[in-house]
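Engineer: pasting the structure only:
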């Protein structure tokens, strides 16, 4: 985990990688819980026997599950000492270039794209590249916009 003492310290890091997360395992249990939470029980995610004959040879995580992991990945990638609260403000571009087979290990690389001062803090845009252990192609690339208050 990378630590920054002050939110303002990020201002000079635009264009730089500001953090690399720990690995997170996306197992079938997590995929099933996500399916229950969202109502998306498509067989490609939840039926290992049917998915074995499908295009990926196994079940795969929902794209939105992978996207939702950005919060967990960010929590182990970088921290800012004087932040009181971080609010998810939205997403710009989101792509899922490769699948996430059940049992995959993922981590996130965070590159600072923009730092914009706002009242009480800053709006921070990061490019998040979610990598799958042992594979070159990312499974998700997204621009995450957060509002960070000190």
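Structural biologist: Sure, I can see it. This is a predicted model, so every value here is computed, not measured.

Engineer: From now on I want contacts and neighbour counts done on CA atoms only, so please keep to that.
Structural biologist: Fine.

Engineer: remind me, longest strand of the protein?
Structural biologist: Identified as the longest strand of the chain according to DSSP state E is strand 104-118.

Engineer: Now do the contacts for the closest residue to residue 128 other than its chain neighbours.
Structural biologist: Using CA to CA, 6 or more residues apart in numbering and skipping the chain neighbours, the partner closest in space to residue 128 is residue 110 (4.8 Å). By CA atoms under 8 Å, 6 or more residues apart in numbering, the residues touching residue 110 are 17-20, 74, 77, 126-129.

Engineer: Please repeat the previous calculation with a cut-off of 7 Å.
Structural biologist: Counting by CA atoms under 7 Å, 6 or more residues apart in numbering, residue 110 touches 17-20, 126-129.

Engineer: Tell me the most packed of those, by neighbour count.
Structural biologist: The most neighbours of any of the contacts of residue 110, using other CA atoms under 10 Å, belong to residue 128, which has 26 neighbours.

Engineer: does that one really touch residue 109, like I thought?
Structural biologist: Yes - the pair residue 128 / residue 109 is scored as a contact, 5.6 Å apart, by CA atoms under 7 Å.

Engineer: May I ask which helix or strand encompasses the nearest residue to residue 90 once chain neighbours are set aside?
Structural biologist: Leaving aside its chain neighbours, residue 90 sits nearest to residue 145 (5.2 Å; criterion: CA to CA, 6+ apart). In the assignment (DSSP states H and E), residue 145 maps to strand 140-149.

Engineer: ok now that strand, how far from the chain's centre?
Structural biologist: Here strand 140-149 is found 9 Å from its chain centre; the criterion is CA atoms, centre = their mean, to the nearest Å.

Engineer: ok, second structure coming up, stack it against the first:
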């Protein structure tokens, strides 16, 4: 876990890779639950029998399910202290180069792409998240996440 004590420390780490999270398994119950919550019941995710004869030979995780796991995986990689809020401001670029087959294990690696002043007193950081599937060369997802860090009211986070 990398700890940044100030926003200046975070800015000084632009270009650095922050390591990798632990591996987590993506099982059918997780895929099914996500499909139920989102209403995405496409057979490639929800019907193991039909998916067995599909393009991947099994069910695969929803791309948005993989994106939804980024916060829990990223929390293992870094924290920024001296802030009153961390706001998910969105995504700049997302690609899904390879599928996540049911039963696969994934992890995320993170690289700080940029850190700049945002609106108000916030500092905006772009962190590139690369989701790897164990034993697969191509990443499952590459996403540039945009976070806004609001310094503590004391303003001593420079």
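Structural biologist: Good, I have the coordinates. Everything numeric here is computed off the predicted structure, so don't read it as measured data.

Engineer: The residue nearest to residue 128 of structure 1 maps to what in structure 2?
Structural biologist: Aligned counterpart of residue 110 of structure 1 in structure 2: residue 110 (TM-score structural alignment).

Engineer: could you pull out the helices for structure 2?
Structural biologist: 7-11, 28-38, 43-46, 48-51, 63-68, 70-74 (DSSP state H).

Engineer: Could you pull up the residues touching the closest residue to residue 31 of structure 1 other than its chain neighbours?
Structural biologist: Ranked by CA to CA, 6+ apart and with sequence neighbours excluded, the top spatial neighbour of residue 31 of structure 1 is residue 61, at 5.7 Å. Residues near residue 61 of structure 1 by CA under 7 Å, 6+ apart: 31, 45, 100-102.

Engineer: Need those residues in a markdown table (columns: neighbour count and distance to residue 10 of structure 1).
Structural biologist: As requested, the contacts of residue 61 of structure 1 are arranged in a markdown table below (neighbours: other CA atoms under 10 Å; distance: CA to CA, whole Å):
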| residue | neighbour count | distance to residue 10 of structure 1 |
| --- | --- | --- |
| 31 | 23 | 34 |
| 45 | 22 | 38 |
| 100 | 26 | 31 |
| 101 | 21 | 35 |
| 102 | 20 | 35 |
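
Engineer: of those residues, closest to residue 137 of structure 1?
Structural biologist: The nearest member of these to residue 137 of structure 1, counting by CA to CA, is residue 100 at 11.0 Å.

Engineer: Tell me how far that closest one lies from residue 18 of structure 1.
Structural biologist: Counting by CA to CA, to the nearest Å, the separation of residue 100 of structure 1 from residue 18 of structure 1 is 24 Å.

Engineer: Same check on residue 8 of structure 1?
Structural biologist: For residue 8 of structure 1, the distance to residue 18 of structure 1 - CA to CA - is 13 Å.

Engineer: Give me the neighbour count for residue 117 of structure 2.
Structural biologist: 12.

Engineer: tell me the contacts of the nearest residue to it once chain neighbours are set aside?
Structural biologist: Leaving out its chain neighbours, the residue that sits closest to residue 117 of structure 2 by CA to CA, 6+ apart is residue 123, at 4.5 Å. Applying CA under 7 Å, 6+ apart, we find residue 123 of structure 2 in contact with 115-117, 148-150.

Engineer: Selection in ChimeraX covering whichever of these are buried, please.
Structural biologist: ChimeraX command restricting those to the buried ones, with burial defined by 16 or more other CA atoms under 10 Å:
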select :115,148,149,150
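
Engineer: aligned partner of residue 58 of structure 1 in structure 2?
Structural biologist: Using TM-score structural alignment, residue 58 of structure 1 lines up with residue 58 in structure 2.

Engineer: From what I see, its match and residue 50 are in contact.
Structural biologist: No - using CA under 7 Å as the test, residue 58 of structure 2 is too far from residue 50 to be in contact (8.2 Å).

Engineer: out of these two, which sits in the busier spot?
Structural biologist: Remark: of residue 58 of structure 2 and residue 50, residue 58 carries more neighbours, 20 against 14, as counted by other CA under 10 Å.

Engineer: how near is the residue most central in space within structure 1 to residue 117 of structure 1?
Structural biologist: Using CA atoms, centre = their mean, the residue of structure 1 that lies closest to the mean C-alpha position is residue 70, 2.2 Å off. Residue 70 of structure 1 is 23 Å from residue 117 of structure 1, where distance means CA to CA.
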